[in-house]
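> output the structure for:
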Amino acid sequence: MSGKVILHYFNGRGKMESIRWLLTVAEAEFDEYYLTDREQYLKLLNEGSLMFQQVPLVEIDGLKLVQTKAILHYIAEKYNLYGKDIKERAMINMYAEGLIDHMEMIMVLPFVTDTKPKLDNIQSKAKERYLPVFEKALTGPVYLVGGKLSLADVLLVECTLMLEEKFPDILKEFPNIKSFQGRMIRIPAISRFLQPGSKRKPQPDEDYVKTVKEVFNITGPFP
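Prediction:
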């Protein structure tokens, strides 16, 4: 019997948050070890736990997994959230990678001095490039791929909630997505995850940014 899943990351959203979301929907228990200083990061490096010298790191089934997409794919496959065949997995991957691309634009905001141009770009890309794809895909179907909950659905609800934190009315022109979001947040595991005191992380603050910079020894502008 495999033990509990262990996450190694900062006490904040970043690239680990999608992994937390997926584990939550899979109802898989997990513990977290937070990086708070550079010594902890160097220890993981010296142990050989970080293949590309990067986190997230997830310990699961006796494996030490890095690279966010690889981790998400493993969890999705393990918990039957990855479609029924190769064609469905291809669709799930396309949707998921588009959503990850867009969420990464939001993730860098706390590290940027002048956020307005970034926010304007995020909003225009959301309305013109990303959300129309999902609005069309959800004309009729309850879920994005194969009539069944998948990784793509989990990332979409995460992304829409992140967008609404920055642009509260952004889904007004996308009723299918808003309806989808409403269905998703009623799933018991997601409903609990959205309550105060859950393992969901708040929006990044100055302490989060300071810790990330200290751990990675970044003294100048964030790359």
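> switch to C-alpha atoms for all contacts and neighbour counts from now on
Fine.
> residue 51 and residue 64, how far apart?
Distance from residue 51 to residue 64, counting by C-alpha to C-alpha, to the nearest Å: 9 Å.
> same question, residue 213
Distance check for residue 213 against residue 64: by C-alpha to C-alpha, it reads 24 Å.
> what ranges does the protein have for its strands?
Secondary structure of the chain (DSSP state E): strands at 5-9, 30-34, 57-60, 63-66.
> buried residues in the last one?
Same thing as strand 63-66. Neighbour-count burial for strand 63-66 flags 64, 65, 66 (criterion: 16 or more other C-alpha atoms under 10 Å).
> another sequence for comparison is provided below:
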Amino acid sequence: MAGKPKLYYFDGRGKMESIRWLLAAAGVEFEEKFLETREQYEKLLQSGSLLFQQVPLVEIDGMKMVQTRAILNYIAGKYNLYGKDLKERAWIDMYVEGTTDLMGMIMQLPLQSAEMREKNLALIIERAKTRYFPVYEKALKDHGHDYLVGNKFSWADIQLLEAILMVEECKPDILSAFPQLQAFKGRISNIPTIKKFLQPGSQRKPPADDKYIANRGKCCLTSVRFHFPQLLLKYL
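The predicted model follows:
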């Protein structure tokens, strides 16, 4: 019998958080190996486990998987959270890409100066209200189902809830103009596996703080702060 998946990353959200969400929602227990020193990161590099010299790294089913999207695709497919056919998978992909863009903008905030953070926080809230959340609100209203795709719980629902909660950390009343999303949040949050993941003491991680950013910079070959302007452009 295969053991629990092992997740190699920093002790924080980053790109690993959506992987944690997906595994937890599928009811899969997993272990975490946190990178806390440069030596741990170098050891992974020297082992050849990091195909492109980057984490996240997930050991699952005898594989050492890298690249966030590849990992998420595999988990979603393995646990029947990726639609019943190509058309449903295409819709799931589109919805997931939208939430990925929105969450990516939020993940960059801790890397910014106070002035830039205030400016880009306003941009995130504006984009959530006018570009992203209206899409999901309309989808739920138009088809009248509990879930985004095929009237069946999928990866798209899991990641949308993750995105909603992240935006609410920036602006608690962000859903005031989106009644469908309010109801959706309540439904998905009460799915037993997700409800468990949302409880205190779970493997869900808090928003990034200065300690987390400093640890990432210490472990990586270069400071994440150095790359921030280029990273931000990807999400605008």
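> with respect to residue 163 of the first structure, which of the buried residues of strand 63-66 of the first structure is nearest?
residue 66 (26.2 Å; C-alpha to C-alpha).
> surely that closest one meets residue 53?
No - judged on C-alpha atoms under 8 Å, residue 66 of the first structure makes no contact with residue 53 at a distance of 9.3 Å.
> ok, the residue mapped onto residue 163 of the second structure from the first structure - contacts?
Aligned by TM-score structural alignment, residue 163 of the second structure pairs with residue 159 of the first structure. In this structure, residue 159 of the first structure makes contact with 99, 102, 103, judged by C-alpha atoms under 8 Å, 6 or more residues apart in numbering.
> of those residues, just say which sits nearest to residue 32 of the first structure.
residue 103 (21.9 Å).
> buried sites along the lengthiest helix in the second structure?
Counting by DSSP state H, the longest helix found in the second structure is helix 86-108. For helix 86-108 of the second structure, burial by neighbour count (16+ other C-alpha under 10 Å) applies to 88-89, 91-92, 95-96, 98-100, 102-108.
> which helices and strands sit right next to it?
On a contact count with 3 or more C-alpha pairs under 8 Å, 6 or more residues apart in numbering; DSSP states H and E, helix 86-108 of the second structure meets helix 114-127, helix 155-170, helix 228-234.
> mean per-residue distance, that helix to the first structure?
Aligned to the first structure and superposed, helix 86-108 of the second structure gives a mean residue distance of 0.6 Å (mean C-alpha distance after the TM-score superposition for the first structure).
> roughly how far apart are residue 77 of the second structure and residue 65 of the second structure?
Counting by C-alpha to C-alpha, the gap from residue 77 of the second structure to residue 65 of the second structure is 14 Å.
> before we move on, the earlier item: now flag whichever of the buried residues of helix 86-108 of the second structure is closest to residue 114 of the second structure.
Relative to residue 114 of the second structure, the closest of those is residue 108; by C-alpha to C-alpha it sits at 12.4 Å.
> how about the closest one: what's its closest non-neighbour residue?
residue 232 (6.8 Å; C-alpha to C-alpha, 6 or more residues apart in numbering).
> now do that neighbour: how many residues are near it, please.
Residue 232 of the second structure is flanked by 18 other residues according to other C-alpha atoms under 10 Å.
> do residue 8 of the first structure as well
19.
> quick check, it in contact with residue 32.
Yes - between residue 8 of the first structure and residue 32 there is a contact under C-alpha under 8 Å: 6.0 Å.
> now the helices and strands packed on helix 86-108 of the second structure in JSON lines, with distance to residue 57 of the second structure?
Formatted as JSON lines, those follow (distance: least, C-alpha to C-alpha, whole Å):
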{"stretch": "helix 114-127", "distance to residue 57 of the second structure": "28"}
{"stretch": "helix 155-170", "distance to residue 57 of the second structure": "19"}
{"stretch": "helix 228-234", "distance to residue 57 of the second structure": "20"}
